[in-house]
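Q: sequence? don't have it. structure:
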């Protein structure tokens, strides 16, 4: 009898409600507590990389070929810590945008309860990234002041598809890197665990961001679509170019100016970024968000 009374309500629910209920069920059955899942107590083993070396900004350059294995490993540890620190910065932006989106909405709805669940997961991720960067022996890398102030404006003003598509870009770019790192036995084990936790839980966040982007775009006119396509592209450019802080090279004991120059011209790294983001670009194209002005910024960020 109970099931017969539930079915009509379930059939009447909007598609997004079905999605958020599935995401809530997934979070209830497949979630991690980084405080206990990650091995925080074992001292850092410097025989390991911090990330897959192929993802280093210097991999394939003349400078990379001159580095000792110890220097390469220290560089990847600093780069991984920088990516984690950038992740914390953007997760703070994300949490505020999502919370603002559900403010004053029905808290008994699956949408609001999923949004709060996502925020809770992002809070745990930020703490996990902070502890991971600290264990890697890195300082607190922060984006340049210009990016911080743009982020402050973006989290305050962005709404609808602009907010959710930018969230999606940041999550997907990080996701493709971490899928490689978590499977790579050259990467220090605790970082592999961190990456695995993030990949599993972020897969839910990306499903939601894609669905919300499409839902908001369904009511967008051509002018709004073009404006927000450019806003999303600029936000994406700032996020991606902030991932590896310019100070990682000096903290790794390298010649900072030479390293920055060679990293900037590194075609291997640009190719890695483009190939890993092909699925993301396909989605943005299908959503009508790859306008000519937007493409300028995606190309500058080497995402296409």
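A: Received the coordinates, thanks. Because the structure is a prediction, the values reported are computed rather than measured. Numbering: from 1, shown residues only.
Q: contacts, neighbours, all on C-alpha from now
A: Noted.
Q: okay but residue 167 is in contact with residue 94, surely?
A: Yes - counting by Cα atoms under 8 Å, residue 167 touches residue 94, with 6.5 Å between them.
Q: ok, for residue 188, nearest residue in space, not its chain neighbours?
A: Nearest residue to residue 188, sequence neighbours excluded (Cα to Cα, 6 or more residues apart in numbering): residue 48, at 4.9 Å.
Q: Same check on residue 24?
A: Using Cα to Cα, 6+ apart, the closest residue to residue 24 is residue 114 (5.9 Å).
Q: before we go on, here's another structure to hold up against the first:
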């Protein structure tokens, strides 16, 4: 059930319609409906983490060491729900970007039908993540209002390689993160199942996004290339900083501001994000969407 089109792709684009046809065939063979493919009524074990403890933003810090085992379980559940909530926010942006990109195209073409299939997947994923937080009894975590406003502006104006690269930034980091979770028996069954569904279906989305980036970036002028580099670097910084919302830490009695500062300074967590971003960074460098002054933005975000 986990066979998918490989995510890693060369920087030279393939035929768009041929790839879309393949992705549509893969989706027909292996897709999920989380409303029936997730056991929402299963009990929530008291002793299993919401995510692998090594993926906690506080793992390895004095604040983590000071938590009881039950507090660590609670914290990781809320962290997973925060990351899922940010995932909902980004998937809403992704759907707008993809729909805008194919608006007016011939719907008989495979790439349009694939785009609509991808949007349908993202709708189901968003509902799945919302129900996950609800089932765990966690709040519906979202980025702060200022970030929501920036996201709305990007959805309205983003296009071309920057739009598809922004999709990759969020999805590829989550992909590595969730591949670890779905295999970890210390983690809640609900986390593992939702992660597995997301990994399988997002592999197709990332394959298409990479191909669109490889197809379009070579046609950018020098000025536009610099602009797209800046946009992508800005998105990367925002995504990395907003995965875990400060309110999460209050769930175990920590001061949100103090804990957020500790997470930002946590070398272990930053190393996990860099590792998760390694394939993405390598690809974006190869196609030219990382380079020049934007290298500093990626470093400041802790992703290189």
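A: Noted; the coordinates are in hand. All figures in this text were calculated on a predicted structure; none of them were measured in a lab.
Q: TM-score for this pair?
A: Superposed pair, TM-score by TM-score structural alignment, normalised by the length of structure 1: 0.93. Supporting alignment: 291 aligned residues with a Cα RMSD of 1.1 Å.
Q: Of residue 167 and residue 94 of structure 1, give the one with the bigger neighbour count.
A: Taking neighbours as other Cα atoms under 10 Å, residue 167 of structure 1 and residue 94 compare with residue 167 leading, 26 against 21.
Q: Can you point out the helix or strand that includes that one?
A: According to DSSP states H and E, residue 167 of structure 1 maps onto helix 160-183.
Q: Residues in contact with that helix: which ones?
A: 51-52, 55, 90, 94, 97, 155, 187, 191-196, 198-199, 202, 206, 209-210, 212-214, 216-217, 228-229, 231-233, 235-236, 239-240, 276-277, 280 (Cα atoms under 8 Å, 6 or more residues apart in numbering).
Q: just to revisit the earlier point, next, count neighbours for the residue nearest to residue 24 of structure 1.
A: 23.
Q: For the helix holding residue 167 of structure 1, give me the average deviation versus structure 2.
A: Comparison of helix 160-183 of structure 1 with structure 2 after fitting gives an average deviation of 0.6 Å (mean Cα distance after the TM-score superposition for structure 1).
Q: on contacts alone, who are the packing partners of whichever helix or strand comes after that helix?
A: Next along the chain after helix 160-183 of structure 1, taking DSSP H and E as the criterion, comes helix 189-217. In terms of contacts (3 or more Cα pairs under 8 Å, 6 or more residues apart in numbering; DSSP states H and E), helix 189-217 of structure 1 is packed against helix 15-29, helix 34-37, helix 110-135, helix 160-183.
Q: how big's the offset between the shortest one and structure 2?
A: Yep, that's helix 34-37 of structure 1 we're talking about. With mean Cα distance after the TM-score superposition for structure 1, helix 34-37 of structure 1 departs from structure 2 by a mean of 0.9 Å once superposed.
Q: Now do the buried residues in that helix.
A: Within helix 34-37 of structure 1, the residues scored as buried using 16 or more other Cα atoms under 10 Å are residue 34.
Q: What's the average distance for stretch 110-128 of structure 1 when superposed on structure 2?
A: Averaged over the aligned pairs, stretch 110-128 of structure 1 sits 0.2 Å from structure 2 after superposition, using mean Cα distance after the TM-score superposition for structure 1.
Q: so that stretch corresponds to what in structure 2?
A: Aligned by TM-score structural alignment, stretch 110-128 of structure 1 falls on residues 110-128 of structure 2.
Q: deepest of the helices and strands packed on helix 189-217 of structure 1, which one?
A: Mean neighbours per residue, mean count of other Cα atoms under 10 Å, is largest over these for helix 160-183, with a mean of 22.
Q: so it versus helix 189-217, what angle?
A: 160 degrees (axes from the mean of the first three to the mean of the last three Cα atoms, to 10 degrees).
Q: Can you give the distance of helix 160-183 of structure 1 from its chain's centre?
A: 4 Å (Cα atoms, centre = their mean, to the nearest Å).
Q: Repeat that for stretch 14-33 of structure 2.
A: The answer for stretch 14-33 of structure 2 is 20 Å, by Cα atoms, centre = their mean.
Q: pretty sure residue 34 of structure 1 contacts residue 128?
A: Yes - between residue 34 of structure 1 and residue 128 a contact is recorded at 6.2 Å, counting by Cα under 8 Å.
Q: Overlap of the contact sets of the two?
A: With Cα under 8 Å, 6+ apart as the test, residue 34 of structure 1 and residue 128 both reach residue 194.
Q: for residue 136 of structure 1, what are its contacts?
A: 44, 50, 77-78, 81.
Q: roughly how far apart are it and residue 45 of structure 1?
A: Residue 136 of structure 1 sits at a distance of 9 Å from residue 45 of structure 1 (criterion: Cα to Cα, to the nearest Å).
Q: Please apply the same query to residue 247 of structure 1.
A: Residue 247 of structure 1 is 23 Å from residue 45 of structure 1, by Cα to Cα.
Q: ok, those two, which is more surrounded?
A: residue 247 (18 against 11).
Q: how many other residues sit next to the closest residue to the more buried one other than its chain neighbours?
A: Distances taken as Cα to Cα, 6+ apart put residue 256 closest to residue 247 of structure 1, at 7.2 Å, once the chain neighbours are dropped. Residue 256 of structure 1 has 15 neighbours, counted by other Cα under 10 Å.
Q: Isn't residue 256 of structure 1 up against residue 250?
A: Yes - using Cα under 8 Å, residue 256 of structure 1 is in contact with residue 250, at 5.1 Å.
Q: Could you name the helices and strands sitting against the helix or strand hosting residue 262 of structure 1?
A: Following DSSP H and E, one finds residue 262 of structure 1 within helix 256-264. The contact analysis (3+ Cα pairs under 8 Å, 6+ apart) places helix 256-264 of structure 1 against helix 248-251.
Q: chain center to the helix it packs on: distance?
A: 22 Å.
Q: which parts of that helix are buried?
A: 248-249, 251.
Q: tell me, which helix in structure 2 spans the most residues?
A: Ranked by residue count and defined by DSSP state H, the top helix of structure 2 is helix 69-102.
Q: distance from that one to structure 1 after superposition?
A: Taking mean Cα distance after the TM-score superposition for structure 1, the mean distance separating helix 69-102 of structure 2 from the aligned residues in structure 1 is 0.4 Å.
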